[in-house]
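**Student:** here is a sequence with its predicted model. Questions after.
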Amino acid sequence: MVVSYPYPFLDLRITINSFRSNIPAYIDTGFDGYLIVPEYLVIELGEPDYVSEWELGDGSIVEAQDYLGTLDIVGLEENIEVRITAIGTEFILGRSIIDRYCVLFDHGERVIIER
């Protein structure tokens, strides 16, 4: 079991090619993908594995760079292969990861994750 503060973030360890980092990611139950990382990281990440199109909330379409990598939820130590998209300015964790676990959003104060 992992208990995460501050709410609603979760500490992750990500690896993309030779890039490794521990990050706090915002848990977004409305995002059905894996993980979004800030676009400024493409300088460190290098050439993408894919380029994808995303429709934003305002209806506009943008291109994003996608990378194949791995992530671990710190405290669970389970290496998960993921598709990571560089777009925007935030680290956002989506349903393709959190749906693998029992996730409790505890009264807006903490997040509890169990296998």
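**Tutor:** Now that the structure is in, tell me what you want to look at.
**Student:** make it CA atoms for all contacts and neighbour counts henceforth
**Tutor:** Will do.
**Student:** for the longest strand anywhere in the chain, packing partners?
**Tutor:** The strand spanning the most residues in the chain, taking DSSP state E as the definition, is strand 61-73. Strand 61-73 sits against strand 9-16, strand 50-55, strand 80-86, with contacts defined as 3 or more CA pairs under 8 Å, 6 or more residues apart in numbering; DSSP states H and E.
**Student:** what about versus this one:
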Amino acid sequence: MSDDIRSAAEELLYKYGAIADAKDIPAALKFFQNATVSFPQRTVAGSEQLTELYSELWGKPNSHRHIITNVRVTKVVLGYSATALYTRWEFTPAPLLTTMGEYEMAFSRHESHWAVDSLVVTRSWPVG
């Protein structure tokens, strides 16, 4: 596995975390423009479904931060797969751990850049 591919996977995962922390729906739409996104309760694709999903997920006024670790990358038939662990902290105003889980991301080269083809979010430990 080349360092460039591993770096691409890390950059995509960390960029998603930054978009989520900013609660930036337009950036999420651009980031996932050709991807499917799966959470435990549903799978979505396209701007309308993505907007609905992220409006619900990011609707609370409290800010939050994702910590993404343990990135592993493997070659698959149509590109690469990366898995990572994440924790999500919400500020209420004190930090409160709200979710621990895993990301499984398929990604590939799209013309001159790397892009996400799918993201599966697993919540191993959600609060409430």
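**Tutor:** On my side now, so go ahead. Predicted model, so just to flag it, every value in this text is computed and none were measured.
**Student:** quick TM-score on the pair, please.
**Tutor:** The TM-score (TM-score structural alignment, normalised by the length of structure 1) is 0.28; 60 aligned residues with a CA RMSD of 5.1 Å.
**Student:** distance from the chain centre to stretch 107-116 of structure 2, please.
**Tutor:** Distance of stretch 107-116 of structure 2 from its chain centroid, counting by CA atoms, centre = their mean, to the nearest Å, is 16 Å.
**Student:** end to end on it, go ahead and measure it.
**Tutor:** End-to-end distance of stretch 107-116 of structure 2: 4 Å, with CA to CA, to the nearest Å as the criterion.
**Student:** in that stretch, what counts as buried?
**Tutor:** Using 16 or more other CA atoms under 10 Å as the burial criterion, the residues of stretch 107-116 of structure 2 that qualify are 107, 108, 114, 115, 116.
**Student:** next one: stretch 12-31 of structure 1
**Tutor:** So, applying 16+ other CA under 10 Å, buried residues of stretch 12-31 of structure 1: 12, 13, 14, 15, 16, 23, 24, 25, 26, 27, 28.
**Student:** where do the strands sit along structure 2?
**Tutor:** Under DSSP E, structure 2 gives strands at 36-39, 42-45, 64-76, 79-91, 95-110, 113-126.
**Student:** right, and these - which one's nearest residue 18 of structure 2?
**Tutor:** strand 64-76 (7.7 Å; CA to CA).
**Student:** check contacts around residue 19 of structure 1.
**Tutor:** Under the criterion of CA atoms under 8 Å, 6 or more residues apart in numbering, the neighbours of residue 19 of structure 1 are 44, 45.
**Student:** 7 Å instead?
**Tutor:** Residue 19 of structure 1 makes contact with residue 45, according to CA atoms under 7 Å, 6 or more residues apart in numbering.
**Student:** again, but for residue 112 of structure 1
**Tutor:** Contacts of residue 112 of structure 1 (CA under 7 Å, 6+ apart): 1, 2, 3, 4, 103, 104, 105.
**Student:** swap in 6 Å and give it another go.
**Tutor:** 2, 3, 103, 104 (CA atoms under 6 Å, 6 or more residues apart in numbering).
**Student:** out of those, which sit inside strands?
**Tutor:** 2, 3, 103, 104.
**Student:** ok so residue 96 of structure 1 is a helix residue?
**Tutor:** Yes - under DSSP: H, G, I helix; E, B strand; the rest coil, residue 96 of structure 1 sits within a helix.
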